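Engineer: model this:
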Amino acid sequence: MTKVVEMKGITKIFPGTVANDNVNFDLNKSETHVLLGENGAGKTTLMNILYGLYQQEKGEIYVNGQLAKITNPNDAIKLGIGMVHQHFMLVHNFTVAENIVLGIEPKKGLKVDMKKAIEDVKAIASKYGFNIDPNEVIEDITVGKQQKVEILKALYRGADILILDEPTAVLTPQEIDELGVIIDNLKAQGKSVILITHKLKEVMKMSDRVTIIRRGKVTGTVNTKDTNIDQLAELMVGRKVNLVVDKDEAKVGREILKIENLNANDNRKIAVVKNLNLTVHAGEVVGIAGVDGNGQSEFIEALTGLRKATSGKITINGKDIFNKSPRMVMESGVGHVPEDRHKRGLILKYSLFENSILGIHRTKPFSKGVVLNYNEVRKHCNKLIEEFDVRTPNDEVMASALSGGNQQKLIVAREISKDPELLIVCQPTRGLDVGAIEYIHKRIIKERDNGKAVLLVSLELDEVMSLSDRIAVMYDGQILDIVDRKDATELKLGILMAGGSLKDDKKEVKGLE
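Structural biologist: Purely as a prediction, here's the structure:
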């Protein structure tokens, strides 16, 4: 096997933490090698060193057998290394083609030759089996397509080694399957791929080898064909992990949330939530299933006061909250874990203790009139850090310094600590590892067992099916049907998610019933 990357004895230290401790990692030609580990284990840090965003304190990197000094991403790109980050780096009002050629545009005299750029993009997309229109504008395309643009951007710059950081965190099940096909195509063309992930199902489907990192150290490298999900989970977390959600029958109580004929538009003033009706009761989890882009985001924004609805009725415990401000919605007893933790969940340049009281900063014991009681704020924050195992050196670090998964844990901890009547959780485990997922799932079920109403929105069908007592399927802005969990199968939900009807479609697919 030809080794295209060898990282030997890599050590990286940040103030208060050793992110990588004498790590060894290698990548073979035409293989997919997964870096697996908990949130904050040091996976992304290691790859940021390979891509030149960080420099190691100790250790050596060899690319194609040659010792490499990588001091910035330009050095990495010259060595044929490309990286697609978890949060994409695209210009939203540029087209696909403009983003792909940005910085190395083909020229005709002094002008950019956009005709050639479009032809080049079509050619490279066709070569690797990408179905994408070079003239589409980034802000108008799905997250899955945006990821393809990022991959094409790296390939256009001559990448033979591709690093994909949490590539499936924002994708629908269909897009994850497409990504698997793309990776296979890349390998067939002689490319080598490093996946940073903690999603064990994808690890088993997409990888040839797996290197597990725990708290900055490598705990093992295994061939995927010689391992299984349970073994990987244990190597990753350091203990046995229960991957099945244990829960008793729901004790459904009074109606908490009632939504009647809700209508809302998107930012282009196009109707995306259409006559939506839904109720959620105390002591139950109602899951919203659906392919991304069917109005789920706008629905939750209208429900939580972040978007003005055009018509309808929303009540919490009989109290009208239709088109009320987010503050009034929260004070009516609503906790909200938003789908975009950076945009809606945290103030990234604030400390953890400041973020831990967002929304409740005016209330006792945190507020003394116009002054914050910092002793109480920090006591509260440290309790959340300990209870939810948020990996951080202390409560003073900025939220931006945490890994994505630890940011998510802090948000979930904060919203649950508000003791809401209705807990709205959107993509609650996006970017989380199996240990953290197990804990967050337990906490959601605990809230339900404590008599709270829980509205869950997730693109992970497994998650919706594991946690929900009833499943509402959203398609084209409407709730097409609500299925009791005991009657729900992947087949039935799949039919509804594609806009079909269970009344019309009596087909059975073996293995899904």
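
Engineer: going forward, measure contacts and count neighbours with C-alpha atoms only.
Structural biologist: Fine.

Engineer: quick one, helices of the stretch 51-200 of the chain?
Structural biologist: 73-78, 96-101, 114-127, 143-156, 173-188, 200-206 (DSSP state H, counting those that start in this stretch).

Engineer: list the contacts of the fourth one.
Structural biologist: To tie it back to what came earlier, the one meant is helix 143-156. Residues outside helix 143-156 that contact it (C-alpha atoms under 8 Å, 6 or more residues apart in numbering): 82-84, 88-90, 96, 99-101, 121, 124-125, 130, 132, 138, 162, 167, 170-172, 175.

Engineer: quick check on those residues: which are buried?
Structural biologist: Applying a neighbour-count criterion of 16 or more other C-alpha atoms under 10 Å, the buried members of the contacts of helix 143-156 are 82-84, 90, 96, 99-101, 121, 125, 130, 132, 138, 162, 167, 170-172, 175.

Engineer: right, and residue 221 touches residue 212 too?
Structural biologist: Yes: if you go by C-alpha atoms under 8 Å, residue 221 and residue 212 touch, sitting 6.3 Å apart.

Engineer: what's the closest of the helices of the stretch 51-200 of the chain to residue 398?
Structural biologist: For these, distance to residue 398 was read as C-alpha to C-alpha. The smallest value, 24.8 Å, belongs to helix 73-78.

Engineer: can you list the buried residues in the closest one?
Structural biologist: When neighbours are counted by 16+ other C-alpha under 10 Å, the buried residues of helix 73-78 are found to be 73, 75-77.

Engineer: now, which of these sits nearest residue 340?
Structural biologist: Taking C-alpha to C-alpha as the measure, residue 340 lies nearest residue 73 of these, at 26.9 Å.

Engineer: for the closest one, which non-adjacent residue is closest in space?
Structural biologist: Excluding the flanking residues, the one nearest residue 73 by C-alpha to C-alpha, 6 or more residues apart in numbering is residue 52, at 4.7 Å.

Engineer: same question for residue 402.
Structural biologist: The spatial neighbour of residue 402 that comes closest, neighbours along the chain excluded (C-alpha to C-alpha, 6+ apart), is residue 392 at 7.0 Å.

Engineer: now show me the structure for the sequence below, then we'll compare the two:
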Amino acid sequence: MAKALVLKEITKRFPLVLANDRISLDLEWGEVLALVGENGAGKSTLMKIVYGLQPPDAGEMWVDGKPYRPQSPLDAIRAGIGMVHQHFMLVEPFTVLENLVLGLEPGSPLFLDLEAARRKATALMEALGFEVPLDERVENLPVGLQQRVEILKALYREARILILDEPTAVLTPQEAEELFRFLREYVARGNAAIFISHKLKEVLAVSDRVTVIRDGKVVGTVRTRETSLEALARMMVGREVVLRVEKTPARPGEVVLEVEGLEAPPRLKGVSFQVRSGEIVGIAGVEGNGQTELVEALTGLRPFRGKALLLGRPLPASARGVRDLGASHVPEDRLVRGLVLDFSVKENAVLGDQHRPPFRGFLGFLDDRAAEAHARTLVEAYDVRPRSTALSARRFSGGNQQKIVVGRELLRGPRLLVAAQPTRGVDVGAIEFIHKELVKARDQGLAVLLVSADLSEILALSDRILVMHGGRIVGELTPEEATEERLGLLMAGVTA
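Structural biologist: Predicted coordinates:
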């Protein structure tokens, strides 16, 4: 029997980067193949080639034994390949049903036969064992249901090979388990799936085999039942990785941040809490429940109502004012708010503090010597590779970009660090390093507010855990009280 998908010697070059270096792999019918690797290893580029979003420079592909060279995603769909992207590709003002048929509208140019589409979608949902409201606008659905719409859209197009890119990033543990259950049933019907994730526990839970990519090359494929978390991490990074965060009990001191009745449109509906020096307070929750508004309110990026005090003083209404008062901010999207990609490491290292000594020089110009010395300290202390202060930030991998941001914010010597998704989209090696730095800063007396959609990160780092749902704090737990099941229920709004 022919294999579902075969890639042979796939090569893709970009200026200064060999993204895919003669990659060969295969996917069997009836299996889930996990694809893992460091950020920038070449996984997404490879899947874009498979889905017809980019052409390869060299190599061959086969689907079900037939030669395959897509020119567009439409060719991939016709070949039975569907892809669920990490960032959903849905038209939010459209209904679920309208999203399903978009591009493949049933009926004639003069008459859209939505009832035929409804019958097909209903039959699919009955077969799959899940349900979404077909007449509801996508913008009104929680993220877990939006992901089901993405999967249903691929299956509506009769996909027999399903590619899922970081599919659990916005799901509760219960929703993730439902997704795993669906994948097992989907491949049991004779289909196949490729599962891309940084979360190695999930990889071990759902896959049959794992292919590891490093620096654009396949370094190995192993059967899931014959490997371990430690072995996969070692294959990904090329060295031993400590997966468990080692930390002593917190010794909280004075109140650094005090928040009472904080509200910020559109989702933050009134939260109250404190963060003390020497502790990490974790905010858990499915994205879209007010966390972004909370972070932006506390860092001077969004107006708010209510009380917010930093070291007893009201938070200013500007990002510069908040920084000058003693707060640092690791933003949830380093490419949008963390870095200026065309600036050098030297320039990014002082971003936000360029107006303060020692970086402010004669007539307000940047003191180049002070900025260079600071950037060199950052690069060495935070293991940024390559060790260059002159390269632009866009020339670094995601993990090293994040180290630049985290290093800049910690080297300022703040009293409060607001860290939003501090390890999103980075590899296990960078995660290990960043986690150690956050714990070290806590032990030196820093107050840390950690906002993360990654429950394993929340559980590993937090000294207290607050859970947000619907714009409010619905529970507070100690790490000893917090299990993934209990946190997942609170994240879904189940408080009883």
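
Engineer: quick TM-score on the pair, please.
Structural biologist: Structural agreement between the two chains, given as a TM-score (TM-score structural alignment, normalised by the length of structure 2), stands at 0.89; 494 aligned residues with a C-alpha RMSD of 3.0 Å.

Engineer: one step back: secondary structure class of the residue nearest to residue 402 of structure 1, three-state.
Structural biologist: Using DSSP: H, G, I helix; E, B strand; the rest coil, the three-state assignment for residue 392 of structure 1 comes out as coil.

Engineer: just to check, it is in contact with residue 403?
Structural biologist: No: assessed by C-alpha under 8 Å, residue 392 of structure 1 is found out of contact with residue 403, at 9.2 Å.

Engineer: before we move on, the earlier item: could you report the neighbour count for the residue nearest to residue 402 of structure 1?
Structural biologist: Counted by other C-alpha atoms under 10 Å, the residues lying close to residue 392 of structure 1 total 19.

Engineer: tell me how far residue 11 of structure 1 lies from residue 111 of structure 1.
Structural biologist: Residue 11 of structure 1 sits 45 Å away from residue 111 of structure 1 when distances are taken as C-alpha to C-alpha, to the nearest Å.

Engineer: settle it for me: which of these two has more neighbours?
Structural biologist: Neighbour comparison, residue 11 of structure 1 and residue 111: the larger count goes to residue 11, with 22 against 9 (by other C-alpha under 10 Å).

Engineer: okay, buried residues for the helix or strand that contains that one please.
Structural biologist: If you go by DSSP states H and E, residue 11 of structure 1 is part of strand 3-14. Neighbour counts using 16+ other C-alpha under 10 Å place 3-12 of strand 3-14 of structure 1 among the buried residues.

Engineer: can I get those in CSV with distance to residue 182 of structure 1?
Structural biologist: Putting those into CSV (distance: C-alpha to C-alpha, whole Å) gives the following:
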residue, distance to residue 182 of structure 1
3, 22
4, 20
5, 21
6, 24
7, 26
8, 29
9, 32
10, 30
11, 33
12, 32
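
Engineer: how about the helices in the stretch 351-500 of structure 1?
Structural biologist: In the stretch 351-500 of structure 1, the helices defined using DSSP H, counting those that start in this stretch lie at 352-355, 374-387, 404-417, 434-449, 461-467, 490-497.

Engineer: residue contacts, the most centrally placed residue in structure 2?
Structural biologist: Closest residue to the average C-alpha location of structure 2: residue 424 at 4.2 Å, with C-alpha atoms, centre = their mean. Contact analysis of residue 424 of structure 2 by C-alpha under 8 Å, 6+ apart lists residue 332.

Engineer: same deal with residue 426 of structure 1?
Structural biologist: Neighbours of residue 426 of structure 1 in contact, by C-alpha under 8 Å, 6+ apart: 336-339, 456-458.

Engineer: again, but for residue 338 of structure 2
Structural biologist: With contact set as C-alpha under 8 Å, 6+ apart, residue 338 of structure 2 has these partners: 330-331, 405.

Engineer: distance between stretch 59-69 of structure 2 and the chain's centre?
Structural biologist: In terms of C-alpha atoms, centre = their mean, to the nearest Å, the gap separating the centre of stretch 59-69 of structure 2 from the centre of its chain is 31 Å.

Engineer: end to end on that stretch, go ahead and measure it.
Structural biologist: 10 Å.

Engineer: next one: stretch 22-41 of structure 2
Structural biologist: With C-alpha to C-alpha as the measure, the ends of stretch 22-41 of structure 2 fall 13 Å from one another.

Engineer: can you lay out the contacts of residue 426 of structure 1 as CSV showing distance to residue 446 of structure 1 and neighbour count?
Structural biologist: CSV is the format used below for these (distance: C-alpha to C-alpha, whole Å; neighbours: other C-alpha atoms under 10 Å):
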residue, distance to residue 446 of structure 1, neighbour count
336, 16, 25
337, 16, 23
338, 20, 24
339, 21, 21
456, 14, 24
457, 17, 27
458, 18, 24
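
Engineer: let's see which of those end up in strands.
Structural biologist: Filtering the contacts of residue 426 of structure 1 for membership in strands, criterion DSSP state E, returns 336-337, 456-457.

Engineer: so can I have TSV of these showing distance to residue 308 of structure 1?
Structural biologist: Formatted as TSV, the entries for these read as follows, by distance: C-alpha to C-alpha, whole Å:
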residue	distance to residue 308 of structure 1
336	17
337	19
456	21
457	20
